[in-house]
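> missing the sequence, but the structure's below:
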């Protein structure tokens, strides 16, 4: 996805989550203040989740870039259980519906003015969050609700793995939960195989 296009961002929070879940680069570290501001200002987020997310950003800020890249690769690229391609968690690899869902995502991106550029697959969570960032609040929620099951699965698995990235998923789970039931923050803590 081309993130340098000039599309109006409706939700800086979704864009912040997208950047936190993308491969760590120096540009991301340089933009941590902007990302932190989006998390601090998100009204639909519980304080426990917000604090965990801010602590995660402090961890990123203090980390050596090569070490952060190694941790990211170990977490997301070398483990199918943690892949950020959400359809992997929802559908069988050979499921024909998976290909149709990928094509549907690409069509959805085009319809909403998002320029999808490979190499990421269209179901790569940072791409999905980037798209949600430009949608109206209601459309973004409806769009992300389709990914919620995979997000919860990933959050639980990352908690078990004791990954610092679990806090990013915790923020997203909490946010989506509060959109369904305003004022109700969910704290997730279980382990899923």
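Noted; the coordinates are in hand. Keep in mind that what you see is a predicted model, and the values were worked out from it rather than measured.
> contacts and neighbour counts: CA atoms only from here.
Noted.
> What is the neighbour count of the spatially closest residue to residue 32 that is not a sequence neighbour?
Of all residues not flanking residue 32 in the chain, residue 57 sits nearest, at 7.0 Å (C-alpha to C-alpha, 6 or more residues apart in numbering). For residue 57, the neighbour count with other C-alpha atoms under 10 Å is 22.
> Could you verify my assumption that residue 57 touches residue 34?
No - here residue 57 does not reach residue 34: they are 11.0 Å apart, not a contact under C-alpha atoms under 8 Å.
> what sits in contact with each of those two?
Contact criterion C-alpha atoms under 8 Å, 6 or more residues apart in numbering; no residue bridges residue 57 and residue 34 by contacting each.
> residues contacting residue 102?
Going by C-alpha under 8 Å, 6+ apart, residue 102 touches 121, 122, 123.
> swap that for residue 56, sorry
164, 165, 167, 168.
> Filter those down to just the ones in strands.
When DSSP state E is applied, these are split such that none fall in strands.
> possible to save the residues you listed as CSV with neighbour count and distance to residue 139?
Shown next, in CSV, are these (neighbours: other C-alpha atoms under 10 Å; distance: C-alpha to C-alpha, whole Å):
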residue, neighbour count, distance to residue 139
164, 20, 29
165, 23, 26
167, 23, 24
168, 23, 21
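> Use this one as the comparison:
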């Protein structure tokens, strides 16, 4: 899906912990990705400590809103190790070496990969997972759902019966 690289980069930043760097980038994110304005406006108007606490509440308690794509399919099993290797292999095949502190299936890392390469295969492969996460975030009532709404809108529909 060409043309969505800026959105993917902005979405990646919106889905990381909202530290001081994130807050400093909010005006740029707002202008670069109008699809994310609902979220960026919310983040800009929310007290930094409240926003950080909300991020932890949404993404760090249990796995109900996990940002680790292979977790949705594999859980905490040995099979997940092979899935993580596959993510690294895809990055490597595009000339990128994954060196982040997070695991390679961390959604912001996958979005950054799509932004840098224009390759949305990993996002498309995990489309059903993204929809499930989007639905759970919507049900939870968090503004982070808007970020998933924008990303999902760029991808082809999930295949019926897809396992993700």
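That came through, no problem. Only a predicted model underlies this, so the values are computations on that prediction, with no experimental measurement involved.
> tm score of chain vs chain?
Once superposed, chain against chain, the TM-score is 0.86 (TM-score structural alignment, normalised by the length of structure 2); 154 aligned residues with a C-alpha RMSD of 1.7 Å.
> how far away is residue 81 of structure 2 from residue 40 of structure 2?
Distance from residue 81 of structure 2 to residue 40 of structure 2, counting by C-alpha to C-alpha, to the nearest Å: 34 Å.
> Report the separation between the most far-flung residue of structure 2 relative to its centre and residue 23 of structure 2.
In structure 2, the greatest distance from the average C-alpha position (C-alpha atoms, centre = their mean) is reached by residue 78, at 23.3 Å. Counting by C-alpha to C-alpha, the gap from residue 78 of structure 2 to residue 23 of structure 2 is 37 Å.
> try residue 83 of structure 2
For residue 83 of structure 2, the distance to residue 23 of structure 2 equals 33 Å [C-alpha to C-alpha].
> just residue 7 of structure 2 next, same as before
According to C-alpha to C-alpha, residue 7 of structure 2 stands 17 Å off from residue 23 of structure 2.
> Those two: which is more packed in?
More crowded of residue 7 of structure 2 and residue 23, by other C-alpha under 10 Å: residue 7, with 24 against 16.
> Give me the nearest residue to the more buried one, chain neighbours excluded.
Spatial nearest neighbour of residue 7 of structure 2, chain neighbours left out: residue 33 (5.3 Å); criterion: C-alpha to C-alpha, 6+ apart.
> The one you found -> structure 1?
Residue correspondence to structure 1 (TM-score structural alignment): residue 33 of structure 2 is matched to residue 39.
> for residue 96 of structure 2, same thing?
Aligned counterpart of residue 96 of structure 2 in structure 1: residue 114 (TM-score structural alignment).
> Ok, residue 62 of structure 2 next?
By TM-score structural alignment, residue 62 of structure 2 lines up with residue 79.
> now the helices for structure 1?
Along structure 1, the segments classed as helices by DSSP state H run 12-21, 26-30, 32-40, 47-62, 65-72, 87-90, 96-111, 125-132, 137-145, 148-160, 166-180.
> now, of those, which is deepest in the fold?
With neighbours taken as mean count of other C-alpha atoms under 10 Å, the helices of structure 1 reach their highest mean count in helix 125-132, at a mean of 25.
> which residues in structure 2 does it align to?
Taking TM-score structural alignment, helix 125-132 of structure 1 hits residues 107-114 over in structure 2.
> For residue 65 of structure 2, give its distance to residue 26 of structure 2.
Separation of residue 65 of structure 2 from residue 26 of structure 2 (C-alpha to C-alpha) stands at 23 Å.
> One more: residue 133 of structure 2?
Residue 133 of structure 2 is 23 Å from residue 26 of structure 2, where distance means C-alpha to C-alpha.
> what's the answer for residue 131 of structure 2, then?
Relative to residue 26 of structure 2, residue 131 of structure 2 is positioned 25 Å away (C-alpha to C-alpha).
> cool, and residue 106 of structure 2?
Separation of residue 106 of structure 2 from residue 26 of structure 2 (C-alpha to C-alpha): 21 Å.
> can you check residue 120 of structure 2 too?
In this structure, residue 120 of structure 2 and residue 26 of structure 2 are 25 Å apart, going by C-alpha to C-alpha.
> cool, residue 146 of structure 2 as well?
In this view, residue 146 of structure 2 and residue 26 of structure 2 are 15 Å apart by C-alpha to C-alpha.
> got a list of what the aligned partner of residue 63 of structure 1 in structure 2 touches?
Matched by TM-score structural alignment, residue 63 of structure 1 corresponds to residue 46 in structure 2. Applying C-alpha under 8 Å, 6+ apart, we find residue 46 of structure 2 in contact with no residue.
> Near the closest residue to residue 80 of structure 2 other than its chain neighbours, how many other residues are there?
For residue 80 of structure 2, ignoring the flanking residues on the chain, the nearest one in space by C-alpha to C-alpha, 6+ apart is residue 74 at 5.2 Å. By other C-alpha under 10 Å, the residues close to residue 74 of structure 2 number 15.
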